[in-house]
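A.B. asks: Pasting a predicted model and its sequence here:
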Amino acid sequence: MLSKLLKYDLRTNLKIFLFIWPAILVFGLLERVALMAELPVKISAIFVNLTTVLFVLAVIAACVFALVISVIRFYSGLLRDEGYLMFTLPVRPWQLVLSKLLTAFLTLIVTGLVSFVSVGILFGGIRGLLPSIRTSLEQSFGGIINGWGIALLVLLVMVQVAVSVLQIYLSCSIGHLFRRKRILFAVLFYYAINVVLETVAVTSIIVLSNFEPFCRFLVQLYAGMSAPGMFNLFIGVMLALLAVLGIVYFFVTERILRRHLNLE
């Protein structure tokens, strides 16, 4: 049944983004044409500036729109009138949440990939863009990043996207527990979660930095490691923490929908 839910959600999103994704590529192509066109200096400057603005706005608008659509699909599909239908289906709440999450994740990732391809078109192809990105990363991180580090960074971004979507879902679910001003409470709880996470992170860093056995452990751990190895370990720890956070968000959201859902 999860596959059917996912198919339905993906089909709904594709009806919208099948027009948006090609538009991003077209703007990238127009920008490329503007840079290569042999026109008078003034006309060329106007054409390049105009296409650049349109290209940047198209990419930003597509990414923001993908996130907004993902939130709307969750809120209207599970917490509004459509929820009456969805929760009468022979599926469990976790399947409903997972379907919305996977659809949002795939939509955001594909939007990001299409934007990346459009940038590649702008710079003359993906093959020429990838080595330059790798070189820029290696130079920016002072030689402490290698191929594995780049792969972990990409994975970190993907996990962060999923966790961010789950945090919005959780905030919407908590806000829906109130009878009035549910959207306002959802926004407030979203920022409250961020404040709590930042407070816990800062407090943990302060406590651990003053905990001598932990400091000695880190010194011994890093003593026999190379700079890229230390970087990869750090990114791996970040991935693990984000994964735990995402799991907590998911199951708390599922519990609220399963036991405390109020569609009135």
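C.D. replies: Noted; the coordinates are in hand.

A.B. asks: all contacts plus neighbour counts: C-alpha atoms, from now on.
C.D. replies: Fine.

A.B. asks: For the spatially most central residue of the chain, which non-adjacent residue is closest in space?
C.D. replies: Nearest to the mean C-alpha position of the chain, counting by Cα atoms, centre = their mean, stands residue 161 at 2.2 Å. Distance criterion Cα to Cα, 6 or more residues apart in numbering; nearest residue to residue 161, sequence neighbours excluded, is residue 105 at 7.0 Å.

A.B. asks: May I ask which helix or strand encompasses that neighbour?
C.D. replies: Using DSSP states H and E, residue 105 maps to helix 93-122.

A.B. asks: So which other helices or strands are in contact with that helix?
C.D. replies: Judged by 3 or more Cα pairs under 8 Å, 6 or more residues apart in numbering; DSSP states H and E, helix 93-122 is in contact with helix 2-36, helix 41-78, helix 126-140, helix 147-175, helix 227-259.

A.B. asks: ok, and here's another one to check against it:
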Amino acid sequence: MFGKLCKYEFKSIARTLAPIYLAVIVISILNAFMGIGSLANGYYDGLMTGLSFGRGLLRLIQTVSVIAYFGVLVALSVLTLIIVIQRFYKGLLCDEGYLMFTLPVKPWQLVAAKGTVAFGMSLASAFTAFLSIFILVLGTVGPAKFFTALTDPQIWAAVNRGFAQVPSWPLLVFELMVVIIVSGLVKLYHMYFSMALGHLSNKHRVMMSVVAFIAISMLFSFINGLGMIVLSKVPAFQSFFRMIETMPDVQGMAFVLHTTFLGSIIYSAIQLAIFFFGTERILSKRLNLE
């Protein structure tokens, strides 16, 4: 049933975000061919020969295409955030919640499905943005120069030397991926928990959700600051902080990164548990759809 919930949620979000994904890619391609880098690389020198207005026209096209590109990137970010919030708020805390809570599933499955799909679509939005940047880079430097540099043996030799100095780099990459995933889920469930808390109010629920979000952010900022002060007095952490300052060698740097990633994963996992189970408890015990 959890899979069906995720499938339904994915279809609902994808219907809205797919057009903006397509728009970002299309405008990126237009920028690559007629916008950024086209004048500098001389792509249209032949076209502009004998035309007094040719270069000015292409500069105008370049300006418009760049503005359109940044416009759709902003729209992509804002729309993704709005859809993520809207799907949870309307799907579980408003009228649609009556239908969702009649399904033969537990509240935690509903909360997990919302978060899983929302995080997946957020990654899809980020991937679309990076893909568009890659297309722009190709248009700026030219495909031939880009792939020549990419296949340069000297570059790969330097990369291999770097990997050889840090044998644990696969573990570092894995830890970084876990940090990104857990941190992303924390941000999502922070919003969900805030909306659930705000919904406990009989009036002004949206405003109270915003207040709850700000209050939780301030609370964890205070905890972070207090934690750093306390840890700075612990001898073991004092040694760790000194190691960060000196950064003696590559192995020492790798150790610092491993420790930092592990600490971040543990701390983020605690936050995630608080937000997830806090949201689930409110929806299970204190849900008010009126």
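C.D. replies: Good, I have the coordinates. Bear in mind that the values here come from a model prediction, so they are computed numbers and not experimental data.

A.B. asks: Give me the TM-score for these two chains.
C.D. replies: Here the superposed chains carry a TM-score of 0.86, computed using TM-score structural alignment, normalised by the length of the first structure; 254 aligned residues with a Cα RMSD of 3.0 Å.

A.B. asks: coming back round to it: what lines up with the residue nearest to residue 161 of the first structure in the second structure?
C.D. replies: Taking TM-score structural alignment, residue 105 of the first structure has residue 119 as its aligned residue in the second structure.

A.B. asks: I'd like the distance between its match and residue 223 of the second structure.
C.D. replies: 26 Å (Cα to Cα, to the nearest Å).

A.B. asks: Likewise for residue 124 of the second structure?
C.D. replies: Taken as Cα to Cα, the span from residue 124 of the second structure to residue 223 of the second structure is 32 Å.

A.B. asks: Compare the two and say which one has the larger neighbour count.
C.D. replies: residue 124 (17 against 12; other Cα atoms under 10 Å).

A.B. asks: any idea how far that one lies from residue 266 of the second structure?
C.D. replies: For residue 124 of the second structure, the distance to residue 266 of the second structure - Cα to Cα - is 26 Å.

A.B. asks: swap in residue 122 of the second structure?
C.D. replies: 22 Å.

A.B. asks: between those two, who's got more neighbours?
C.D. replies: Between residue 122 of the second structure and residue 266, residue 122 has the larger neighbour count (other Cα under 10 Å), namely 19 against 13.

A.B. asks: Confirm for me that that one is in contact with residue 79.
C.D. replies: No - with contacts counted by Cα atoms under 8 Å, residue 122 of the second structure stays clear of residue 79, the gap being 10.4 Å.

A.B. asks: Please verify my assumption that residue 156 of the first structure contacts residue 239.
C.D. replies: Yes - using Cα under 8 Å, residue 156 of the first structure is in contact with residue 239, at 5.9 Å.

A.B. asks: What residue in the first structure is paired with residue 57 of the second structure?
C.D. replies: In the first structure, the residue matched to residue 57 of the second structure (TM-score structural alignment) is residue 43.

A.B. asks: likewise residue 275 of the second structure?
C.D. replies: So residue 275 of the second structure corresponds to residue 249, using TM-score structural alignment.

A.B. asks: mind listing what that match touches?
C.D. replies: Neighbouring residues of residue 249 of the first structure by Cα atoms under 8 Å, 6 or more residues apart in numbering: 163, 166, 167, 170.

A.B. asks: Skip the chain neighbours and tell me the closest residue to the third one.
C.D. replies: Same thing as residue 167 of the first structure. residue 249 (6.2 Å).

A.B. asks: same deal with the first one?
C.D. replies: Counting by Cα to Cα, 6+ apart, residue 163 of the first structure lies nearest to residue 246, which is 4.9 Å off, once chain neighbours are set aside.

A.B. asks: Check which helices and strands the helix or strand in which residue 144 of the second structure is found is in contact with.
C.D. replies: Using DSSP H and E, residue 144 of the second structure sits in helix 143-150. Using 3+ Cα pairs under 8 Å, 6+ apart as the contact test, no helix or strand touches helix 143-150 of the second structure.

A.B. asks: Okay, the nearest residue in space to residue 66 of the first structure that is not next to it in sequence and residue 193 of the first structure: tell me how far apart.
C.D. replies: The shortest distance from residue 66 of the first structure to any residue other than its chain neighbours is 5.9 Å, reached at residue 108 (Cα to Cα, 6+ apart). Distance of residue 108 of the first structure to residue 193 of the first structure, given as Cα to Cα: 22 Å.

A.B. asks: Same check on residue 54 of the first structure?
C.D. replies: From residue 54 of the first structure to residue 193 of the first structure the distance is 35 Å (Cα to Cα).

A.B. asks: before we move on, what about residue 144 of the first structure?
C.D. replies: According to Cα to Cα, residue 144 of the first structure stands 33 Å off from residue 193 of the first structure.
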